[in-house]
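> sharing a model that was predicted from the sequence below.
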Amino acid sequence: MQEWLEQFMGRFDRLDKFMDIMSGRHNVLNGERLLDNQDLCQLLNVSKRTLQRYRSAGELTYITIHHKIFYTEKNVEKFIRDHFTDGDNNSETELEPSG
């Protein structure tokens, strides 16, 4: 249990660092921060193809503006809460999809 908690808190630390980095450069729509594919790939430590699979499966909500895909911060937070758990993952830098 302690190891799981440490990994969980480590992920929050990485998210916090990521959000600090993003605070210097971000797009906003109706007052909500938007993340692009590159931002989300870095945040989740996944490939662009993996994001495409999440979108195609309807698991990750996105919007398209001028042929570019964006994800609202709120939808990304919901996606992480709903789809990612610690699982049997041995690496602190990767997130494992649940179920």
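Great, that's in hand.
> okay, CA-based contacts and neighbour counts for the rest of this
OK.
> what distance do you get for Tyr54 to His66?
Applying Cα to Cα, to the nearest Å, one obtains 21 Å for the distance of Tyr54 from His66.
> how about Leu43?
When distances are taken as Cα to Cα, Leu43 and His66 turn out to be 23 Å apart.
> out of these two, which sits in the more crowded spot?
Leu43 (20 against 5; other Cα atoms under 10 Å).
> and that one, what is it in contact with?
Contact criterion Cα atoms under 8 Å, 6 or more residues apart in numbering gives Leu15, Phe18 as the residues in contact with Leu43.
> could you point out which element follows the helix or strand hosting it?
Counting by DSSP states H and E, the secondary-structure element that holds Leu43 is helix 37-44. The C-terminal neighbour of helix 37-44 among helices and strands, as given by DSSP H and E, is helix 48-56.
> let's bring in a second model and compare:
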Amino acid sequence: MQLHTDKDCQELLQALNRTLPYIEQVLKTHKPLFDGERYLTSEELCSILKMSRRSLQDYRNKGILPFIQLPGKVLFRESDIRKVLEERFRPAYDGSL
């Protein structure tokens, strides 16, 4: 049987304290999949696309971005957003002919 010293216990506690912020970040940002699909809130999508809530609302109103309306909540299916972005992708013009 191996005895642990106070120093060993102190080092273990310090290591656990250093990992705590990483664990807290994962708990805040991890979203479990629902039937293999991830759903985003308006706030999350605005942050990802770097746009205002008003612009997001305009895209919804114009039918550009598909969404799911629940009482008091709007969700966007991640795969739908990816599809819209891919369909609207335009390569940069490099000037060569």
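Sure, I can see it. Only a predicted model underlies this, so the values are computations on that prediction, with no experimental measurement involved.
> please state their TM-score.
For these two chains in superposition, a TM-score of 0.57 is obtained (TM-score structural alignment, normalised by the length of the second structure); 68 aligned residues with a Cα RMSD of 2.7 Å.
> residues in the second structure matched by the helix holding Leu43 of the first structure, start to end?
Aligning helix 37-44 of the first structure against the second structure (TM-score structural alignment) gives residues 42-49.
> how big is the offset of that stretch relative to the first structure?
Taken against the first structure, stretch 42-49 of the second structure registers an average deviation of 0.7 Å after superposition, with mean Cα distance after the TM-score superposition for the first structure.
> go on, stretch 54-61 of the second structure?
Following the fit onto the first structure, the mean deviation recorded for stretch 54-61 of the second structure is 0.5 Å by mean Cα distance after the TM-score superposition for the first structure.
> which residues are contacting that stretch?
When contacts are defined by Cα under 8 Å, 6+ apart, stretch 54-61 of the second structure is touched by residues Ser42, Cys46, Leu65, Pro66, Phe67.
> redo that, cut-off 7 Å
By Cα atoms under 7 Å, 6 or more residues apart in numbering, the surrounding residues in contact with stretch 54-61 of the second structure are Cys46, Leu65, Pro66.
> identify the residue of the first structure aligned to the second one.
It refers to Leu65 of the second structure. With TM-score structural alignment as the criterion, Leu65 of the second structure pairs with Leu60.
> check the secondary structure at that match for me.
The assignment at Leu60 of the first structure comes out as coil when based on DSSP: H, G, I helix; E, B strand; the rest coil.
> which residues touch it?
For Leu60 of the first structure, the residues meeting the contact criterion (Cα under 7 Å, 6+ apart) are Tyr54, Phe79.
> can you do 8 Å?
Leu60 of the first structure makes contact with Leu51, Tyr54, Asn75, Val76, Phe79 under the criterion Cα under 8 Å, 6+ apart.
> now, the most widely separated pair of these?
Between all members of these, the longest pairwise span (Cα to Cα) is found for Leu51 and Asn75 and amounts to 13.4 Å.
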